[in-house]
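Participant: Have a look at this fold, sequence not included:
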């Protein structure tokens, strides 16, 4: 009986600790700011793949627009920076918030870091992963309005019984992913998930959400 009571107590403690780790996101600054337009900066790329940043950024505009925000065209933003001698994400991040506000007249700026991108070949599987984090900052006062992370992969459970079957399947999958650019597909999925689900909280709807029927 005492062991049963101990187990119940332990389960209760685990449940409480689990709840403590998943506090609701504090949107106080976000609601006070009420951003309507978002400037998406070129993403920082900490992966070996040179295509990672551009691939991920290409999937960001759509979910933001569908959420109800005006998003400055990524290509136009990129050309603007290049015209001013800023050719990479690191240099762009040295531009002050006041200067970004002066050039684009946006309400907020989105900083993105891509930390994983591409296919990994392992002994018994081949997996394509994309991971990124983002921070939305108010260009008018510098306050952080929202932060989020996302992760997407094509991992599946192998149903082959033999080790040879598993290895062959992994090789075939790895080759197919490279041919079909599976990483880009996963990047688009991760970009979508960034604003919908993450460890802290999703992005709140913007003022144009009702215009898109959302």
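Facilitator: Nice, thanks for sending it over. From a predicted model like this one, the values you see are computed outputs, not experimental measurements. Numbering: from 1, shown residues only.
Participant: can we go C-alpha only for contacts and neighbour counts from here?
Facilitator: Will do.
Participant: for this structure, longest helix please?
Facilitator: helix 2-21 (DSSP state H).
Participant: Would you mind listing the outside residues contacting the helix or strand that that one is followed by?
Facilitator: The C-terminal neighbour of helix 2-21 among helices and strands, as given by DSSP states H and E, is helix 28-33. Residues from elsewhere that reach helix 28-33, judged by Cα atoms under 8 Å, 6 or more residues apart in numbering: 138, 143-146.
Participant: and these, which of them are in strands?
Facilitator: Of the positions in those, 138, 144-146 sit in strands, assigned by DSSP state E.
Participant: ok, which pair from the residues you listed is furthest apart?
Facilitator: 138 and 146 (9.5 Å; Cα to Cα).
Participant: Take the ones in strands among the contacts of helix 28-33 and lay them out in CSV including distance to residue 212 and neighbour count.
Facilitator: Output for those, formatted as CSV (distance: Cα to Cα, whole Å; neighbours: other Cα atoms under 10 Å):
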residue, distance to residue 212, neighbour count
138, 24, 23
144, 27, 15
145, 23, 23
146, 23, 23
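Participant: Of those residues, just say which sits nearest to residue 67.
Facilitator: Of the ones in strands among the contacts of helix 28-33, the one sitting nearest to residue 67 (Cα to Cα) turns out to be residue 146, at 14.4 Å.
Participant: Next up, the contacts around that closest one.
Facilitator: Residues in contact with residue 146, defined by Cα under 8 Å, 6+ apart, are 27, 30, 135-137, 203.
Participant: got another, please set it beside the one above:
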């Protein structure tokens, strides 16, 4: 809970002047709507790894729950969408958001597209990379928020024993393990966390967040007295 509150306070601190002043105009559409429920659309995959969408989709509900939003169960969403004739993520992303939101009574839809999901092996190093695009559209079809995040992870660079030969062997082993079974999930969780809670992209707290009331009290105060920001 302490970790959740600390990560959620970032945007509020920015609003109250506890950190360097920055442009938070991107939050205005989200403040106006004060979303409660989000429909997570099936993840669109532009890579050759067929398991990538499943891995990304598995991390999104938890990441959004940490922010205080209700998300519809992804398996139920999949079954209901297939019942409506939507079998491919690309079809869902191309469908009218008003129609999709009305099927579930959702306030908005989160669309995620995977642009990169690779693990590159060069000499004694393996680097795992992800590139995700995020977009939230409300139930009237209005774009409320969008972000993109690229991250890379090279496990063989994490530790050093001070012994060059031992480090070389360790790097080779670590790189081989990562190449054989790339560890995408931690990188995906990190990408979600940085997008949903980071500077210039962080979402405001949802209604199930412990700081929701205090946050929107500050928003209301600043709308009455902008000079206080």
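Facilitator: Cool, got the structure. Predicted, not measured: the structure shown is a model, and the values here were computed from it.
Participant: quick one: secondary structure of residue 116 of structure 2?
Facilitator: strand (DSSP: H, G, I helix; E, B strand; the rest coil).
Participant: what about it, how many residues close to it?
Facilitator: Residues within reach of residue 116 of structure 2, counting by other Cα atoms under 10 Å, total 20.
Participant: returning to that earlier point: got the ones in strands among the contacts of helix 28-33 of structure 1 as a markdown table, with distance to residue 162 of structure 1 columns?
Facilitator: Below are these laid out as a markdown table (distance: Cα to Cα, whole Å):
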| residue | distance to residue 162 of structure 1 |
| --- | --- |
| 138 | 55 |
| 144 | 51 |
| 145 | 51 |
| 146 | 47 |
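Participant: What separation do you get for the residue nearest to residue 92 of structure 1 when sequence neighbours are not counted and residue 105 of structure 1?
Facilitator: Ranked by Cα to Cα, 6 or more residues apart in numbering and with sequence neighbours excluded, the top spatial neighbour of residue 92 of structure 1 is residue 86, at 5.9 Å. According to Cα to Cα, to the nearest Å, residue 86 of structure 1 and residue 105 of structure 1 sit 19 Å apart.
Participant: just residue 184 of structure 1 next, same as before
Facilitator: Distance from residue 184 of structure 1 to residue 105 of structure 1, by Cα to Cα: 31 Å.
Participant: between the two, who's got more neighbours?
Facilitator: Legend: neighbour count by other Cα under 10 Å for residue 184 of structure 1 and residue 105, higher for residue 184 (22 against 15).
Participant: which stretches of structure 1 form strands?
Facilitator: Under DSSP E, structure 1 gives strands at 37-40, 44-45, 70-71, 108-121, 126-138, 144-153.
Participant: The first one vs structure 2, mean deviation?
Facilitator: Right, strand 37-40 of structure 1. Compared with structure 2 after fitting, strand 37-40 of structure 1 deviates on average by 0.4 Å (mean Cα distance after the TM-score superposition for structure 1).
Participant: Make a ChimeraX selection of the buried ones in the contacts of residue 146 of structure 1.
Facilitator: Per 16 or more other Cα atoms under 10 Å, the buried members of the contacts of residue 146 of structure 1 correspond to this ChimeraX selection:
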select :30,136,137,203
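Participant: Can you tell me which of the contacts of residue 146 of structure 1 comes closest to residue 95 of structure 1?
Facilitator: residue 137 (13.5 Å).
Participant: Identify the residues contacting that closest one.
Facilitator: Applying Cα under 8 Å, 6+ apart, the residues near residue 137 of structure 1 are 108-111, 143-146.
Participant: Now tabulate these in JSON lines and tack on distance to residue 159 of structure 1.
Facilitator: Putting the contacts of residue 137 of structure 1 into JSON lines (distance: Cα to Cα, whole Å) gives the following:
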{"residue": "108", "distance to residue 159 of structure 1": "47"}
{"residue": "109", "distance to residue 159 of structure 1": "45"}
{"residue": "110", "distance to residue 159 of structure 1": "41"}
{"residue": "111", "distance to residue 159 of structure 1": "40"}
{"residue": "143", "distance to residue 159 of structure 1": "49"}
{"residue": "144", "distance to residue 159 of structure 1": "46"}
{"residue": "145", "distance to residue 159 of structure 1": "44"}
{"residue": "146", "distance to residue 159 of structure 1": "41"}
